[in-house]
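Trainee: Got a predicted structure here, sequence first:
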Amino acid sequence: MKLAVLAAVAALAFASPAAHAVTLKLGHNAAPGNPKDEASLFFAKRVGELSGGKITVQVGGNSQFGDDAEMLTGLRLGTLDISANSQGPTAGIVPQFGVIGLPFLFKTLPAAWQVLDGPIGDELKTEAEKKNLVVLAFWDNGIRHISNNVRPITKPDDLKGLKIRTPPDPATIDTFAALGANPTPMKFSELYLALQQGVVDGQENPLMNIYSSKLFEVQKYLSLTGHKYEMTVFLMSKPVWAKLSADDKKIIQQAATEARDLNRKLSAASDESLRGKIEAAGVKFNDVDTAPFQAMVKPVYEKWTKEQGDFVGRVQAAAKAAGM
């Protein structure tokens, strides 16, 4: 009898890891090789290592689990576990996130990271949690530039009448409207075909997104406007997070932070390494004096200050202190 009991206990002990195994789905919209994709795969690998194989993360890139808006809905409902999501769609749910994308706020990536890793980032995390979203880390989506098929952009007048695809991000839409362009919100997954068919004249993205999604194949000019910064918000479903053990939460948070550091490193290196490759494909680059552009977007700050109050001023002050 004792042997039978011992055998049953041993069997339960052996089975317990499988019984407590966790599988999580992580979605994003980037192409293979993009820093967002590389960091997501790294995150999955580290979670497996740190958990001793107990937690498995399935990565679905290229919008396999839906576009950004659909993934955000899944997170809030608990039907998707994790998403490396875009700033614009996230701002549609948590408006304060849009402030980080105001024009010409950050000149360098490290300045943006310093602000996001400080008190401003803590405020954003608090606001996100109110909407059933847990911010695991602020990854990077680069400083953005304008490409198009009509002419080089050297002054604001060059944008007049151009249909520029933007993400569904209020700050970006406001910025391009203020500059005289015709901002055209569109899913990133639809952008290549829209450029190829002339549905839009141009778009704005960091070089890493332009390269990994092959947008350079359907664009003639790339103007280094550096008009805004965007983060990639690494989010987890609050309902899913609440079900995890304290140890599992620590594992996921550690992996998310390590993946953030890799993502930022890859993002920072991309502008230096990719310009030559994009130029070799036939795209013509030009530098830009941003002063006239900055003068034209002042009304954007006035509008956002009315909507978001002193948060805009505090983000500006933090950016200045970080050495924008």
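Mentor: That came through fine.

Trainee: Please count neighbours and contacts with C-alpha atoms only from this point.
Mentor: Fine.

Trainee: Near T56, how many other residues are there?
Mentor: T56: 19 surrounding residues under other CA atoms under 10 Å.

Trainee: Sticking with it, tell me its helix or strand.
Mentor: strand 55-60 (DSSP states H and E).

Trainee: That strand: what's the following helix or strand?
Mentor: Next along the chain after strand 55-60, taking DSSP H and E as the criterion, comes helix 68-77.

Trainee: In that following helix, which residues are buried?
Mentor: D68, A69, M71, L72, T73, G74, L75, R76, L77 (16 or more other CA atoms under 10 Å).

Trainee: what does stretch 293-312 give?
Mentor: For stretch 293-312, using 16+ other CA under 10 Å, the buried residues are F293, Q294, V297, V300, Y301, W304, F311, V312.

Trainee: alright, now check it against this:
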Amino acid sequence: MKPLAFALAAALAALSAAPGMAQTALKMAVETPPGDPLNLMLATTRDTLAQGGGFDIDYYDSGAMGDEKALTELLRAGQVDVVPLGSDIVELDSKFAIFDLPFLFEDKATARAALDGELGAKLAASLRETNNLQVLAFGELGFRAISNSVRPINTPADLAGLKLRTPGSQTRIMSFQALGAAPTPMSLGEVYVALRQGVLDGQENPLSVVKEFSFDEVQKYISLTNHVYTPITLAMSAPAFDALSAEQQEAILAAAAAGAAATRSLSDESDASLVQEFEAAGLEVNKPDLAAFKAAAAPLRDAFAEIVTPEFLTEVEDSLK
């Protein structure tokens, strides 16, 4: 059975096991529009829960309740119950900066196993302790590529002076500054216009996000740097989660697992098909000299160790060997 089908079956089993659940109101919100991985994770969770009943869900997408930073504050304040968080989660908990350390993960399988195992458990415990948020599941945005309208990125020297949109994460900004670019934090919803008008030269995101936000329409080059792997952290207000019955908790965790599986399937499908689609549309797609990038990024390790703590970074590195 495929991962998504298995997750859906588990979720429905959890829901059917609790037919007597009272209706519980849940407010869910996401910054991005339908089709985007963040939206897919939340929508799949919502739809899976709806199949079993027991939850009365209010759903807001496409930034109807604000961008990710605004939604994060609403989540912490208990004014929204469930939000999928991408790179900006590092602003809540510094341990999540581990995902901004370039070239930490060799491939998706390694990253997924870590998130489904000890690393995910440690991050979930930390987010509970620091922000009173419950991690429901870890989905996938995936490995990130760099797109721009100036030149192909083959070596770190090609980044020199490029105005690249990044998330607001200070560690992502630090990394691109070290590589010679001019990182420019900006809300994702503003990036297309900024690229079209030349305010930005480029941006960095997984290929599925490049397609969903039509960045390929206003960029000439896509470089498959795979510089960082970004998970989706589906987070819920801990007080709201704790107020659920054991059966409801089981149901929402199972539904979230279905959402995570859906994003991983989308990531695999996008990475398999979009390079050819972008090339057919006239974009130049290249594979950079990753050895040069890894060498240039190596000095960042000490700075990241101070942010996530040397002990935590060593534990993560040892677990990946």
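Mentor: Yep, it's here. It should be emphasised that the depicted structure is a prediction, and the values quoted were computed from it without experimental measurement.

Trainee: closest to K107 of structure 1 among the buried residues of stretch 293-312 of structure 1?
Mentor: Using CA to CA, Q294 comes nearest to K107 of structure 1 of these, at 12.2 Å.

Trainee: SS state for the closest residue to that closest one other than its chain neighbours?
Mentor: Of all residues not flanking Q294 of structure 1 in the chain, F104 sits nearest, at 6.9 Å (CA to CA, 6 or more residues apart in numbering). Following DSSP: H, G, I helix; E, B strand; the rest coil, F104 of structure 1 is assigned to coil.

Trainee: Which pair of the buried residues of stretch 293-312 of structure 1 spans the longest distance?
Mentor: Spatially, the most separated pair among the buried residues of stretch 293-312 of structure 1 is F293 and F311, at 23.2 Å (CA to CA).

Trainee: mind putting the buried residues of stretch 293-312 of structure 1 in CSV, distance to E279 of structure 1 and secondary structure included?
Mentor: Below are these laid out as CSV (distance: CA to CA, whole Å; DSSP: H, G, I helix; E, B strand; the rest coil):
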residue, distance to E279 of structure 1, secondary structure
F293, 25, helix
Q294, 27, helix
V297, 29, coil
V300, 33, helix
Y301, 34, helix
W304, 36, helix
F311, 40, helix
V312, 37, helix
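
Trainee: would TSV of these with distance to D247 of structure 1 be doable?
Mentor: TSV is the format used below for the buried residues of stretch 293-312 of structure 1 (distance: CA to CA, whole Å):
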residue	distance to D247 of structure 1
F293	49
Q294	47
V297	47
V300	44
Y301	43
W304	40
F311	34
V312	37
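
Trainee: Going by distance to I252 of structure 1, which of these wins?
Mentor: F311 (29.7 Å).

Trainee: what's the distance between that closest one and I143 of structure 1?
Mentor: The gap separating F311 of structure 1 from I143 of structure 1 is 21 Å, by CA to CA, to the nearest Å.

Trainee: again with K25 of structure 1
Mentor: Distance from K25 of structure 1 to I143 of structure 1, counting by CA to CA: 28 Å.

Trainee: now E272 of structure 1
Mentor: Computed as CA to CA, the E272 of structure 1 to I143 of structure 1 distance reads 13 Å.

Trainee: now swap in P206 of structure 1 and tell me
Mentor: Distance from P206 of structure 1 to I143 of structure 1, by CA to CA: 6 Å.

Trainee: any chance you could map the helices in structure 2?
Mentor: Secondary structure of structure 2, counting by DSSP state H: helices at 3-16, 37-52, 68-76, 108-116, 118-131, 170-178, 191-197, 207-212, 238-242, 246-280, 290-297, 300-308, 310-319.

Trainee: neighbour-wise, which of K25 and I143 of structure 1 wins?
Mentor: The residue with more neighbours, out of K25 of structure 1 and I143, is I143; 28 against 16, by other CA under 10 Å.

Trainee: Roughly how far does the closest residue to that one other than its chain neighbours sit from L179 of structure 1?
Mentor: Nearest in space to I143 of structure 1, with sequence neighbours left out and distances taken as CA to CA, 6+ apart, is Y229 at 4.4 Å. Distance, Y229 of structure 1 to L179 of structure 1, using CA to CA: 17 Å.

Trainee: Show residues contacting the lengthiest strand in structure 2.
Mentor: Counting by DSSP state E, the longest strand found in structure 2 is strand 133-143. Defining contact as CA atoms under 8 Å, 6 or more residues apart in numbering, one finds that strand 133-143 of structure 2 is touched by 37-38, 41, 76, 86, 108, 115-116, 120, 124, 127-128, 205-206, 226-238, 241, 252-253, 256-257, 259-261, 263-264, 267.

Trainee: Can you go through the residues you listed and name the buried ones?
Mentor: Applying 16+ other CA under 10 Å to the contacts of strand 133-143 of structure 2 flags 37-38, 41, 76, 86, 108, 115, 120, 124, 127-128, 205-206, 226-238, 241, 252-253, 256-257, 259-261, 263-264, 267 as buried.

Trainee: Nice, that's everything, thank you.
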